[in-house]
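1. have a look; sequence and predicted model below, questions after that.
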Amino acid sequence: MRTVTRQAMEWLAAASTDPRACKREWHGETGTALLSCGRFWDVLSVPEELGVLALDSLLSIPQAPGPVLADAVAHRVAFFLPPDPDGRWIGADIRYLTTGSWITVPAPHRAAGRLRWLVPPDGSGTLFVPAAVELALQQATGTLAAQAGARQRCPMCGALTGRARVQGVGRPC
């Protein structure tokens, strides 16, 4: 096993009440382990569409990214952040997991069922800077709002289309 992967496994497993059992669970049937939040990291979970746009913005800045986990069934993206006992994240469908919360994660080097790492942990303990995540989420919210405002249904066929076509300026269906 590569050194980075081993370091990432150790870093993640350290959040478990029993790190050895955690590693066994990763090699078991589900390939996942339940880890506590609030000690080494907190987790900010957002709707997938918002999270993917925010992650694109975050990956474009010259700062090492923190881990990001996707849940394909729940359609959510989870950003790993430094612990913040105040947990002042608010917004529609925003979930903030801190002390007393738990998250199910696959091993850092693999996907497991509905869970996959968009950015796996690197083992160094790198986490996202909360202010950068907040800014990226605000930008993503603006992008989604602009897209929603520009899309309407075509009166001819009912397909989603740009506002110009609905107003008769674009090509007909």
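-> Nice, thanks for sending it over.

2. CA atoms for contacts and neighbours, from now on please.
-> Will do.

3. mind listing what's buried in stretch 85-102?
-> The neighbour-count check on stretch 85-102 (16 or more other Cα atoms under 10 Å) flags Arg95, Tyr96, Leu97, Thr98, Thr99, Trp102 as buried.

4. let me fix that: stretch 122-135
-> So, applying 16+ other Cα under 10 Å, buried residues of stretch 122-135: Asp122, Gly123, Gly125, Thr126, Leu127, Phe128, Val129, Pro130, Val133.

5. need the max-distance pair from these.
-> Farthest apart among these by Cα to Cα are Gly123 and Val133. That separation is 20.3 Å.

6. ok, Cys22 - how many residues close by?
-> 24 (other Cα atoms under 10 Å).

7. that one contacts Ala13, correct?
-> Yes - in this structure, Cys22 is within contact of Ala13 by Cα atoms under 8 Å, at 6.0 Å.

8. what is in contact with the two at once?
-> Here Cys22 and Ala13 share no contacting residue, scored by Cα atoms under 8 Å, 6 or more residues apart in numbering.

9. let's bring in a second one:
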Amino acid sequence: MEDTIERRGTSLLQAAVRYAEERGWDVAAGTWTDVVDGDLRCSCGEGACLSPGAHAVRGDWAASAVGGASAVRRLWEERPGAGILLPTGRSFDVVEVPEAAGFLALARLERVGVALGPVLLAPDRVMRFFVSPGAAGKVPSSLRVLGEGAYVVAPPTRVGVRGVVQWVRRPTAVNRWLPDAGELAGALVYAVGASR
């Protein structure tokens, strides 16, 4: 078990460094999971933690977000198995929709040739579309936007026993330039309505 946790910590570190180096994203180290008496437990100590291993450690988490490979490495030296948190409202915002609506919108947007940014799928069955900052004023209130002061949990962070956060569309050189939220809003609103 110790070997598995160590490998997981190494892949988390590698991913966090890639996000900082290749994308220029700030990164924060979140909580982590430990095996205690055969159970997977969150480092926060809360027995009924809703996001074990995948949330901020403290309320001032945003101040600890860093950019650059060496700063990220120092964070993960202190907490090798920490979940990866990417602050929103800095380099990107995120528009969230339920998983079914997200896949419907993704197919529709790809079919009409809209240039998309990275897209995440988390074990909470929510799809997260990365868009340029300032999204809140560009989409209807029926869509949830994560902007300044929020974060997304990034792959390959594990959310307790529920599973691992995954990329549906990975960050690549092709999707380096993020779309404006307004470009996606129509398809996302339609998909949310159609998937109910």
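-> Arrived safely, thanks for sending. Bear in mind the structure is a predicted one, so any value in this text is a computation, not a measurement.

10. now find how far off-centre the lengthiest helix in structure 1 is within its chain.
-> What stands out as the longest helix in structure 1, according to DSSP state H, is helix 130-150. Mean-position distance between helix 130-150 of structure 1 and its chain equals 14 Å (Cα atoms, centre = their mean, to the nearest Å).

11. which residue ranges of structure 2 form strands?
-> With DSSP state E, the ranges of strands along structure 2 come out as 28-29, 33-36, 39-42, 84-87, 93-98, 119-121, 126-131, 144-146, 151-154, 158-159, 163-164, 166-169.

12. in JSON lines: those, plus distance to Arg111 of structure 2.
-> JSON lines is the format used below for those (distance: least, Cα to Cα, whole Å):
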{"stretch": "strand 28-29", "distance to Arg111 of structure 2": "35"}
{"stretch": "strand 33-36", "distance to Arg111 of structure 2": "40"}
{"stretch": "strand 39-42", "distance to Arg111 of structure 2": "41"}
{"stretch": "strand 84-87", "distance to Arg111 of structure 2": "29"}
{"stretch": "strand 93-98", "distance to Arg111 of structure 2": "19"}
{"stretch": "strand 119-121", "distance to Arg111 of structure 2": "16"}
{"stretch": "strand 126-131", "distance to Arg111 of structure 2": "17"}
{"stretch": "strand 144-146", "distance to Arg111 of structure 2": "24"}
{"stretch": "strand 151-154", "distance to Arg111 of structure 2": "26"}
{"stretch": "strand 158-159", "distance to Arg111 of structure 2": "32"}
{"stretch": "strand 163-164", "distance to Arg111 of structure 2": "28"}
{"stretch": "strand 166-169", "distance to Arg111 of structure 2": "15"}
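
13. for Glu6 of structure 2, find the nearest of the ones you listed.
-> Proximity to Glu6 of structure 2 (Cα to Cα) singles out strand 33-36 among the strands of structure 2, at 11.3 Å.

14. in structure 1, what range does the closest one match?
-> Against structure 1, there is no aligned range for strand 33-36 of structure 2 (TM-score structural alignment).

15. buried ones in that strand, by neighbour count?
-> Thr33, Asp34.

16. helices or strands up against that strand?
-> strand 39-42 (3 or more Cα pairs under 8 Å, 6 or more residues apart in numbering; DSSP states H and E).

17. buried residues in the strand it packs on?
-> Using 16+ other Cα under 10 Å as the test for burial, strand 39-42 of structure 2 gives Arg41, Cys42.

18. need the counterpart of Ile103 of structure 1 in structure 2.
-> Under TM-score structural alignment, Ile103 of structure 1 pairs with Val152 in structure 2.

19. ok, that match - contacts?
-> Shown in contact with Val152 of structure 2 (Cα under 8 Å, 6+ apart): Leu85, Leu86, Pro87, Thr88.

20. ok, it to Asp39 of structure 2 distance?
-> Val152 of structure 2 is 25 Å from Asp39 of structure 2, where distance means Cα to Cα, to the nearest Å.

21. ok, so what distance separates Ala145 of structure 1 from Val43 of structure 1?
-> Distance from Ala145 of structure 1 to Val43 of structure 1, by Cα to Cα: 25 Å.

22. one more: Glu10 of structure 1?
-> From Glu10 of structure 1 to Val43 of structure 1 the distance is 18 Å (Cα to Cα).

23. between those two, which has more neighbouring residues?
-> The residue with more neighbours, out of Glu10 of structure 1 and Val43, is Val43; 26 against 18, by other Cα under 10 Å.
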